[in-house]
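Asker: Sharing a model that was predicted from the sequence below.
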Amino acid sequence: MLADRLTRLRAQYGSALVTTGTRLIDLPFRYGMHLLIALQLTLDEVGAFYIVFGTITFVSGLGRLGIDKALTREMARALAHGDTASARASMIRAFLLVGLFSTGIAAIMAAIAWPLAVHVLHKPAMVPLFLIGAAIVVPQNITTVCAGALAGLHRVTLSQVVYTWLWPAAFCAMAVVFEMSDAHALTAVAASMVVSTLIGGGLLIASLPARRDDVVHAYTRPAPLVATGLSLFSLEIVQLLISAAPTFVLGIVAPTAEAGLYSIAWRVVLVIYMFVGGVASMVSPRFARLYALGDKAGLAQESAKAVGYALALAILPIALVTIESGRILGLFGPSFVGATLTLRILLIGQLAATLSTTTPELLGMTGYARSLVRVNTVALVILLAGLAILAPPFGAHGAAAAVTLTMVFSAIAVTIVARRRLGFVPLGALYASMRGRPAYHAAESATPSASEVQDIPSTEEARAELSRMS
């Protein structure tokens, strides 16, 4: 009896626990990095570092345009048909495209470093920092493509290593050995990205399957990586701006120290998102398969299980951080205790995001990606307007309020869309399952219209993938 129950629990939650464990490895390295920065730099230097780091994170996204995610899908599709030649060709094309775009973005960043620091931020001392930041773009994006290719090869664990904690681990090693300033910290980031590129490239080469040119393949013409990447990147850009825009705007309208306070508060909040995001990435392909198979009841049950698991992971950390905000910020240094209110404001937005966990992925994987794009477009307007109105008078608190308003709107909007289009939302499905009621009811529009559909898998592809996963 006990053995059977353990077997069922393993089948239901085994993969989730592995994903959570992988995310836990990220914790000491990524947050060790932020802790070392806070402890070794002054508050003004912390602010300057995160202004540049956030800006580079955003512009790096413009250098890859979602091509890494498009490559993951394209390689997985090619390998499902045994077409290693097409998978390799797509990989080479992705590296060339991202290398070209990233080099252009890096050159533009280097060219605008002086006017950006002097005329926009009114901080001439930051010119060298932006020049160093420009050197981060190319290795960061090449590393990301390595991770995307590894995911396409179904080397998920290696992909997560390269995506998440490899370069922060290298940074921590450098930060312990060398003296840090804002310029030194950015240089260490650039060097860490180079190290990550070399290791990620080595892992990718070792993981590549042998060519099979003697096999006749049924694989169709590969999809254009740029067009596919752009459709996927449109869903990512709001998250990039939520991470980057507040510190940049604070750099313009407030003292650099305000950007430092906000940045550390935001990094504490991201501890919670790290687990929630892991659950969302884990269930996305399951949503796509279940929807393609027409299993709406299974889709509702899967989403209920996922949001329940996310809540179990997130509620206790949210409560702990809310109660002990000042003490947790004090770990980064006494000067950061002033961000306590900022952190608590951000936690409201994170709670809203947690309650709507997996709903954006549910819409994206079931053919309603265009509805999701519209929600994200409005969210982007709210974010930028909120920062423009609230950041100048209230500093870090105002920036946190703008981000929280954006996250609350997004949570409400995707919930309404999911309810109208699919007939359920994950949180409602969880509540129904706990009450012993059916989690799924017929939606107003059970099938997406032609204007809504954005490249969902066919039933045959879904069944083949389901067999392979089994």
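Answerer: Received the coordinates, thanks.

Asker: switch to C-alpha atoms for all contacts and neighbour counts from now on
Answerer: Fine.

Asker: quick one, helices of the stretch 301-450 of the chain?
Answerer: Counting by DSSP state H, counting those that start in this stretch, one finds helices in the stretch 301-450 of the chain at the ranges 325-330, 340-355, 359-365, 369-422, 426-434.

Asker: Pick the most buried one from these.
Answerer: helix 359-365 (a mean of 25; mean count of other CA atoms under 10 Å).

Asker: can you give me how far it is from the chain middle?
Answerer: 14 Å (CA atoms, centre = their mean, to the nearest Å).

Asker: So what touches that helix?
Answerer: 280-281, 284-285, 287-288, 291, 303, 369, 371-372, 414-415, 418, 425-426, 456 (CA atoms under 8 Å, 6 or more residues apart in numbering).

Asker: circling back to that earlier point, ok, which of the helices of the stretch 301-450 of the chain comes nearest Gly298?
Answerer: When the helices of the stretch 301-450 of the chain are compared by CA to CA, helix 426-434 sits nearest Gly298, at 10.8 Å.

Asker: Flag every buried residue along the next helix or strand after the closest one.
Answerer: Next helix or strand after helix 426-434 toward the C-terminus (DSSP states H and E): helix 459-469. By neighbour count on 16 or more other CA atoms under 10 Å, the buried set for helix 459-469 is 459, 461-463, 465.

Asker: can you count the residues close to Val18?
Answerer: 12 (other CA atoms under 10 Å).

Asker: and the gap between it and Thr7?
Answerer: 15 Å (CA to CA, to the nearest Å).

Asker: ditto for Thr84
Answerer: Thr84 is 36 Å from Thr7, where distance means CA to CA.

Asker: who has more neighbours, these two?
Answerer: Per other CA under 10 Å, whichever of Thr84 and Thr7 has more neighbours is Thr84, with 22 against 12.

Asker: Which residues are in contact with that one?
Answerer: 78, 209-213.

Asker: rerun at 10 Å
Answerer: Contact analysis of Thr84 by CA atoms under 10 Å, 6 or more residues apart in numbering lists 75-76, 78, 90, 208-213, 215, 217.

Asker: now Ala87
Answerer: Counted by CA under 10 Å, 6+ apart, Ala87 has contacts 71-72, 74-79, 93, 149, 152-153, 208-209, 211, 222.

Asker: let's bring in a second one:
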Amino acid sequence: MINRILPPLNDAHFKELFRGSGIAFIFKIAGLLLSYIFTLLITRMYGADTMGLFALSITILTILAMLGRLGFDTALVRFVAEYSSQGRMDLVREVYIKALRIVLPFCFLLSVLFFFSSSYVADNIFHKNHLSPYLKIISLVIVPMAMIFMNSEGLRGLRKIKEHAFLQDISILLFAAVMLTFSFFIAQDNHAPLIAYIISIAGVAGLSVLLWIKHANISSFSNGNNLKSVNLLTVSLPMLLTSSLFLVMWWTDTIMLGIFRTEGEVGIYSVALKIATLTSITLFSINTIAAPKFAEFYGKGDMNSLEKIIKQSSKLIFWSSLIIILCIFLFPSSILGLFGASFKAGIYALLFLSFGQFINAASGSVGWILQMTGRQKACQNITLLAAAMNIVLNALLIPKYGINGAAVASMICTIFWNLTSVLYIRSHFHITTLYLPGL
């Protein structure tokens, strides 16, 4: 059975994929455990309403920081992987500096604008005036949040997988959980979870800068290669649009629940979503190391190796995800009950979301394959259709069916996006990313 799942370990590229994704998997598991611990701390100490306000705030912060990065974080993975594999560290450093010169001022402007418009957003969009202080708090860390992703994705392109995984999966939650635990014994304020998270983001941003400087030798930067910022934007902006549409697809349900329903329902749904995402943990882990490999093979024109690494990763993702979804389908009530009795109301939402995530995992690394092989516009168009579908379905289903309607909308759009991407890759590269045993 093991031999059917795993290719021979004397395959150099699979060994790198397996070792790198194994490291990432350990960090992902640790990050998920910390995420669940942090969620448990909030739900047990502050309740579902505070969890809902926290989840809504972090969702908005994630969207703002993504917009501020202008797609350069995703572009950095591609450029850094390609240039570093050619030994051109001068180009690696130059593309990084040029990206920062655009991203940092834009993020700062975004931060100022959102700070002063937070009351309007809370009152007129979400109809929750008590959300305004939360929005003001998150506006303060749009720049640090963007820096964390820029630096961690740059490190990912350099194949510094441990550093990348620590920054994105563990660091913020680790420091935030420690601070929240201590703060509970000092003052039990409902803003405490968000404040702990925000302080953690600021500290991790500084750490990310130090790690990038260490591994990229940024101090020896030379501006003699004439890389044009407009050329970088040509690649990054389609990636920004794709990333924006991804967030619309993944976070529309949470945002629209915040608009149409109570913060308590948002809290229950956010917990169900966290659990369902566990189904795709191997996909996320393998993507960490596989994305630079896709860019490397495509850049060299080595399509045979590209196909081989895609098929190897898809098989590994399928079998590991199957085990996880079986556990969720067998024990949904017990799993949700860990967070409190009120969270058992999310059983059906959990099942719908988990099935969508299983199809996401079984389809393979379709998004990264498209973006690392110059097909970012195709990825953008597919994601645009799925995002539009998600908005319409959520608008129709949430007012009547609440969190279950949001989960069904998310499931349908996730399946549509993945299977459409699978068909596109099959038609253009003659590579099947979807793994089904026996086929």
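Answerer: Looks like it came in fine. Here the structure is a predicted model, which is why all the values come from computation and not from measurement.

Asker: TM-score for the pair, please.
Answerer: Once superposed, the chains reach a TM-score of 0.88 (TM-score structural alignment, normalised by the length of structure 2), with 426 aligned residues with a CA RMSD of 2.7 Å.

Asker: mind checking the SS state of the closest residue to Asp26 of structure 1 other than its chain neighbours?
Answerer: Distances taken as CA to CA, 6 or more residues apart in numbering place Trp165 nearest to Asp26 of structure 1, at 5.1 Å, with adjacent residues excluded. Look at Trp165 of structure 1: counting by DSSP: H, G, I helix; E, B strand; the rest coil, its state is helix.

Asker: And for the aligned residue in structure 2 for Trp165 of structure 1, the neighbour number?
Answerer: With TM-score structural alignment defining the correspondence, Trp165 of structure 1 maps onto Ile170 in structure 2. Ile170 of structure 2 sits with 20 neighbouring residues when counted by other CA under 10 Å.

Asker: so Ile170 of structure 2 touches Ile37, yeah?
Answerer: No - Ile170 of structure 2 is beyond contact range of Ile37, at 11.9 Å (criterion: CA atoms under 10 Å).

Asker: Could you tell me which residues touch both of these two?
Answerer: Gly31.

Asker: From Ile325 of structure 2, how far out is the equivalent of Gly364 of structure 1 over in structure 2?
Answerer: Under the alignment (TM-score structural alignment), Gly364 of structure 1 pairs with Gln371 in structure 2. Applying CA to CA, the value for Gln371 of structure 2 to Ile325 of structure 2 is 28 Å.

Asker: residues in contact with the match of Trp165 of structure 1?
Answerer: 27-35, 164.

Asker: swap in Val249 of structure 1?
Answerer: 51, 120-121, 259, 384, 387-388, 391-392, 395, 399.

Asker: now the strands: where do they sit in structure 2?
Answerer: Counting by DSSP state E, no segments of structure 2 form strands.

Asker: Looking at it, which residue reaches furthest from the middle?
Answerer: Computed with CA atoms, centre = their mean, the maximum C-alpha offset from the centroid of structure 2 is found at Gly224, amounting to 34.5 Å.

Asker: contacting residues around that one?
Answerer: 90-91, 94 are the contacts of Gly224 of structure 2 under CA under 10 Å, 6+ apart.

Asker: So what's the gap between stretch 431-439 of structure 2 and the chain middle?
Answerer: For stretch 431-439 of structure 2 - counting by CA atoms, centre = their mean - the centre lies 25 Å from the chain centre.

Asker: Run through who's touching that stretch.
Answerer: By CA under 10 Å, 6+ apart, stretch 431-439 of structure 2 touches 4-5, 303-304, 306-308, 310-319, 359-366, 369, 418-419, 421-426.

Asker: now swap in stretch 226-236 of structure 2 and tell me
Answerer: 69-76, 78-79, 91, 94-95, 98-99, 101-102, 239-240, 242, 371, 374, 376-377.

Asker: Sort out for me which of those residues are in helices.
Answerer: Among the contacts of stretch 226-236 of structure 2, the residues falling in helices (DSSP state H) are 69, 72-76, 78-79, 91, 94-95, 98-99, 101-102, 239-240, 242, 371, 376-377.

Asker: Out of those residues, which end up buried?
Answerer: 69, 72-76, 78-79, 91, 94-95, 98-99, 102, 239-240, 242, 371, 376-377.

Asker: distance of Thr279 of structure 2 from Asn360 of structure 2?
Answerer: Counting by CA to CA, the gap from Thr279 of structure 2 to Asn360 of structure 2 is 9 Å.

Asker: list residues touching both of those two?
Answerer: Common neighbours of Thr279 of structure 2 and Asn360 (CA under 10 Å, 6+ apart) are 318, 321, 354.

Asker: Among those, which one sits closest to Ile199 of structure 2?
Answerer: Ser354 (31.9 Å).

Asker: these two touch, right, the closest one and Gly346?
Answerer: No - counting by CA under 10 Å, Ser354 of structure 2 does not reach Gly346; the two are 11.9 Å apart.

Asker: anything in contact with each of these two?
Answerer: Joint contacts of Ser354 of structure 2 and Gly346 (CA under 10 Å, 6+ apart) are 272-273, 407.

Asker: Could you save the residues you listed as TSV and add columns showing distance to Ala146 of structure 2?
Answerer: As requested, the shared contacts of Ser354 and Gly346 of structure 2 are exported to TSV (distance: CA to CA, whole Å):
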residue	distance to Ala146 of structure 2
Ala272	27
Leu273	23
Ala407	29
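
Asker: contacting residues for Phe182 of structure 2?
Answerer: Contacts of Phe182 of structure 2 (CA under 10 Å, 6+ apart): none.

Asker: Give the aligned equivalent of it in structure 1.
Answerer: Using TM-score structural alignment, Phe182 of structure 2 pairs with Val177 in structure 1.

Asker: Please spell out which residues along stretch 204-218 of structure 1 are buried.
Answerer: Neighbour count says stretch 204-218 of structure 1 has Leu204 buried, by 16+ other CA under 10 Å.

Asker: try stretch 313-332 of structure 1
Answerer: 313-314, 318, 321-322, 325-326, 328-330, 332.
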